[in-house]
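**Q** Okay, here's the prediction I keep looking at, along with the sequence it came from:
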Amino acid sequence: MTSPESQSPAPQPESKERVYRSAPAIAGGVLLLAVVGWIGIDAVISGEGRTPWLALALMLLIVPLVVAFTLRPAVYVGDDRLRIRNPFRVIALPWGQVASLKSAYSNEVLTESGTKYQLWAVPVSLRARKRAARREMRATAQARRAMGRDEGRGGALGMGAGPGAGPVFGAGPDRMSDGPVRAETDRIMDELRGLHEARHGAETAQGEVTVRWAYEVMGPAVAGALLALILVLVG
């Protein structure tokens, strides 16, 4: 019979990462790839001389760049680390190494060593911020008008009521919005800041920052550029 001390503990299930990506960037990337593919394939099929080869070289250059800047960017968020997949790099940041998350004209992560990494998958939209601010102003004004009407109605109905009178329905903070209206990317940054505060000191969220270059994107793009340059020089 196996003693309790010799029994190994059951492995803990790994927490699933949440993924944040930019839907407009993905839609734009698919559209650009369709246009490049249509023009490039047409040039390869119907082109003459060195045109098909030049078209192939340009496609080899353009397609990886379009994928890098539109389809590739993503932010993977787990309990122990933040993984940022930018166009040409993948950065793994344990929460213990994250100093702060900043939002200005771009969303950035600042490490304890002072290095900044931009979140390409969570772009800042000033237009979305303005729309959110207008919605917040309208929601606040509507809530105040509703509270004013309810307070007036409650005052009229409650004249002469004693201390045991029931509550005035609709009055009070319950009619206010649950929170400020925020742009989608700002709400994502708020979630990341909350997780950072909760996990910054966790033992499993410590470690070193790792950066890996995306050679699978850079290699084909460089090869396409060199091939296009050779074809142009050779004439």
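**A** Perfect, thanks for sending it. Numbers count the residues shown, from 1 in each chain.

**Q** contacts and neighbour counts: CA atoms only from here.
**A** Fine.

**Q** Then Ser177 would be within a helix, right?
**A** No. Using DSSP: H, G, I helix; E, B strand; the rest coil, the assignment for Ser177 is coil, not a helix.

**Q** My read is that it contacts Ala139, right?
**A** Yes. Contact criterion Cα atoms under 8 Å: Ser177 and Ala139 qualify, at 7.2 Å.

**Q** Which one's more surrounded, those two?
**A** Taking neighbours as other Cα atoms under 10 Å, Ser177 and Ala139 compare with Ala139 leading, 16 against 13.

**Q** Which helix or which strand is home to the more buried one?
**A** helix 126-157 (DSSP states H and E).

**Q** here's the one I want to compare it with:
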Amino acid sequence: MTTPDHQSPAPDAPEPESKDRIYRSAGGIAGGVLLLAIFGWLGIDALIAGEGRTPWIALAALLLSVPLIVAFTLRPAVFADDDRLRVRNPFRVIVLPWGTVASLRSGYSNEVTDTAGTKFQLWAVPVSLRARKRAARRQARAESGRGGAGPVLPDAPVRAQTDQVMDELRELFEARAQAPGSRGEVSVRWAYEVLAPAAAGAVLLAILLAVG
């Protein structure tokens, strides 16, 4: 007499990878879309309707300006998972396993420092002093209470949005810094996909302006 086999998962089956938490600046994205629309409209109009050297100057200006606009507005992002922090800044991509992170600090800018003492700014998480002051006023009003009824505390700490992001990153760092999967070395890669077209546009524009 036989018994039915019970299928069991393979002992060496890989665990599903954790998904990235992605942080970006909504204001930067909105500003970048607006600037691209303006530059695109002006540049395409000059390319189509321009005479003489105007289309070439417009083309050079677009080659120079569009990559830079994208680099400083749409491109910046911070990706965090259980193993590492990946920082995509305008001209570089920095990958830091949590074991290589020394601290995450907030001042006039948000930055991460590795164990070698190198600091990297988080362009995608800009500091807003106005938002901090607004959050502090809300916290003060909540603590003072309404109508003399005593302190009325908010359901959650009142913090500026970017400060909340930094709190989340610190919590993840503290939880995963000693994990086996968080070991490795810091890597830095230059964004040649941004630098190359911008440099080509700058050279072409300089040549056109020099020849008069």
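**A** Cool, got the structure. The structure displayed is predicted, hence computed values, not measured ones.

**Q** ok so, going back, name the residues of the helix holding Ala139 of structure 1 that are buried.
**A** Within helix 126-157 of structure 1, the residues scored as buried using 16 or more other Cα atoms under 10 Å are 129, 132-133, 136, 139-140, 143-144, 146-147, 150-151, 154.

**Q** Give me the distance from it to the chain's centre.
**A** Distance of helix 126-157 of structure 1 from its chain centroid, counting by Cα atoms, centre = their mean, to the nearest Å, is 30 Å.

**Q** Now do the helices in structure 2.
**A** 26-49, 54-69, 129-144, 161-176, 192-211 (DSSP state H).

**Q** out of those helices, deepest packed?
**A** Stretch with highest mean neighbour count among these: helix 54-69 (a mean of 20; mean count of other Cα atoms under 10 Å).

**Q** Look up the counterpart of that helix in structure 1, residue range please.
**A** Against structure 1, the aligned range for helix 54-69 of structure 2 is residues 51-66 (TM-score structural alignment).

**Q** Mean distance of that stretch to its aligned residues in structure 2, please.
**A** Compared with structure 2 after the fit, stretch 51-66 of structure 1 shows a mean deviation of 0.3 Å (mean Cα distance after the TM-score superposition for structure 1).

**Q** For that stretch, give me every contacting residue.
**A** Residues outside stretch 51-66 of structure 1 that contact it (Cα atoms under 8 Å, 6 or more residues apart in numbering) are 29, 32-33, 36-37, 40-41, 43-46, 217-218, 220-225, 227-228, 231.

**Q** now Asp83 of structure 2, nearest residue through space, not along the chain?
**A** Leaving aside its sequence neighbours, Asp83 of structure 2 sits nearest to Ser182 (Cα to Cα, 6 or more residues apart in numbering; 4.4 Å).

**Q** Contact partners for the counterpart of that neighbour in structure 1?
**A** Under the alignment (TM-score structural alignment), Ser182 of structure 2 maps onto Ala205 of structure 1. For Ala205 of structure 1, the contact set (Cα under 8 Å, 6+ apart) comprises 79-81, 94-96, 199.
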